[in-house]
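*Asks:* Turn this into a structure:
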Amino acid sequence: MTYELRTYTAAPGKMDALMERFRESTIDLFTEHSMTSLGYWTPVGTPDVLIYLLRHEGDPKENWKAFGADRRWIDAKSASETDGVLAAKIESVLLEATDLHPIVEAN
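*Replies:* Modelled structure (predicted):
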């Protein structure tokens, strides 16, 4: 099983719209494309950054490919970006679990 830590830096003034897009469409679509959301955070003192952790069933590249081709995602992204892109920067780190501590997953 592969995990993915993603960090989004919102475009200026777009954090609320980015969070709304996650709430309204992105998270549900992740589930349909074999990606389980494990948690979402904003760093203390950095309100324009969103960090989240996904668990991938299967190949992360294939999951993202299917997600990116989903018409619902294409439409949601387009509708949310009529006044400009929401994310100025996106970073991704793929992770493999170690045996140092049991994995605790959100329900």
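*Asks:* CA atoms for contacts and neighbours, from now on please.
*Replies:* Will do.
*Asks:* just the helices in this structure please.
*Replies:* Remark: helices assigned in the chain by DSSP state H are 15-21, 27-32, 60-69, 71-80.
*Asks:* want to throw these into JSON lines with distance to Val44?
*Replies:* Shown next, in JSON lines, are the helices of the chain (distance: least, Cα to Cα, whole Å):
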{"stretch": "helix 15-21", "distance to Val44": "15"}
{"stretch": "helix 27-32", "distance to Val44": "23"}
{"stretch": "helix 60-69", "distance to Val44": "29"}
{"stretch": "helix 71-80", "distance to Val44": "26"}
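*Asks:* The structure of the following sequence is requested for comparison with the preceding one:
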Amino acid sequence: MILELCVYRCLPGRLPALMNRFESSTLDLFAKHGFTPHGFFTTMVGRSAQELTYMLLWDSLDQREKCWHSFHHDPDWIAARTASEADGMIVVNASNQLLQPTPFSPLR
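*Replies:* Here you go, the predicted structure:
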């Protein structure tokens, strides 16, 4: 099992647009392309309150690569992203980490 930790930092005031895009488009597209979300979070206390953090579970790096590739090339995703950015860019920075559980982790 691999856990992917994704953090999207939004431009000031653009977090609601990102949240709307996830609720109205991204989650359905994740399901369509075989993603397994583990959780979605906003930052209550920390470096930036303009962040969406989420986790995805993968069985293998190959599965992850195939899912992300098909997602990024889906015309529905391209249209949803373009429409959501009609008023300007949303995400200023995105970071991803691929994590594997330790032998003593309850999540394995």
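*Asks:* Overlay the chains and give the TM-score.
*Replies:* Here the TM-score for the pair of chains, by TM-score structural alignment, normalised by the length of structure 1, is 0.87; 104 aligned residues with a Cα RMSD of 1.6 Å.
*Asks:* looking at the helices of structure 1, which is closest to Leu5 of structure 1?
*Replies:* Smallest distance to Leu5 of structure 1 across these (Cα to Cα): 11.8 Å, for helix 60-69.
*Asks:* buried residues in the closest one?
*Replies:* Residues of helix 60-69 of structure 1 classed as buried by neighbour count (16 or more other Cα atoms under 10 Å): Pro60, Asn63, Trp64, Phe67.
*Asks:* picking that back up, out of the helices of structure 1, the one nearest Lys89 of structure 1 is which?
*Replies:* Comparing the helices of structure 1 by Cα to Cα, helix 15-21 comes nearest, at 12.1 Å.
*Asks:* what's that closest one in contact with?
*Replies:* Ala10, Pro47, Asp48, Val49, Ala76, Lys77, Ser80, Leu86, Ala87 (Cα atoms under 8 Å, 6 or more residues apart in numbering).
*Asks:* okay, and that helix goes to which residues in structure 2?
*Replies:* On structure 2, the counterpart of helix 15-21 of structure 1 by TM-score structural alignment is residues 15-21.
*Asks:* nearest spatial neighbour of whatever residue of structure 2 lines up with Ser80 of structure 1, skipping sequence neighbours?
*Replies:* Here Ser80 of structure 1 is matched to Ser84 in structure 2, going by TM-score structural alignment. Counting by Cα to Cα, 6 or more residues apart in numbering, the nearest residue to Ser84 of structure 2 once its immediate chain neighbours are dropped is Arg21, at 6.5 Å.
*Asks:* wait, doesn't Val92 of structure 2 sit right on Cys10?
*Replies:* Yes - assessed by Cα atoms under 8 Å, Val92 of structure 2 is found in contact with Cys10 at 5.4 Å.
*Asks:* Which one's more surrounded, those two?
*Replies:* Each of Val92 of structure 2 and Cys10 has its neighbours counted (other Cα atoms under 10 Å); Cys10 has more, 22 against 11.
*Asks:* Look up how far Arg81 of structure 2 lies from the more buried one.
*Replies:* 14 Å (Cα to Cα, to the nearest Å).
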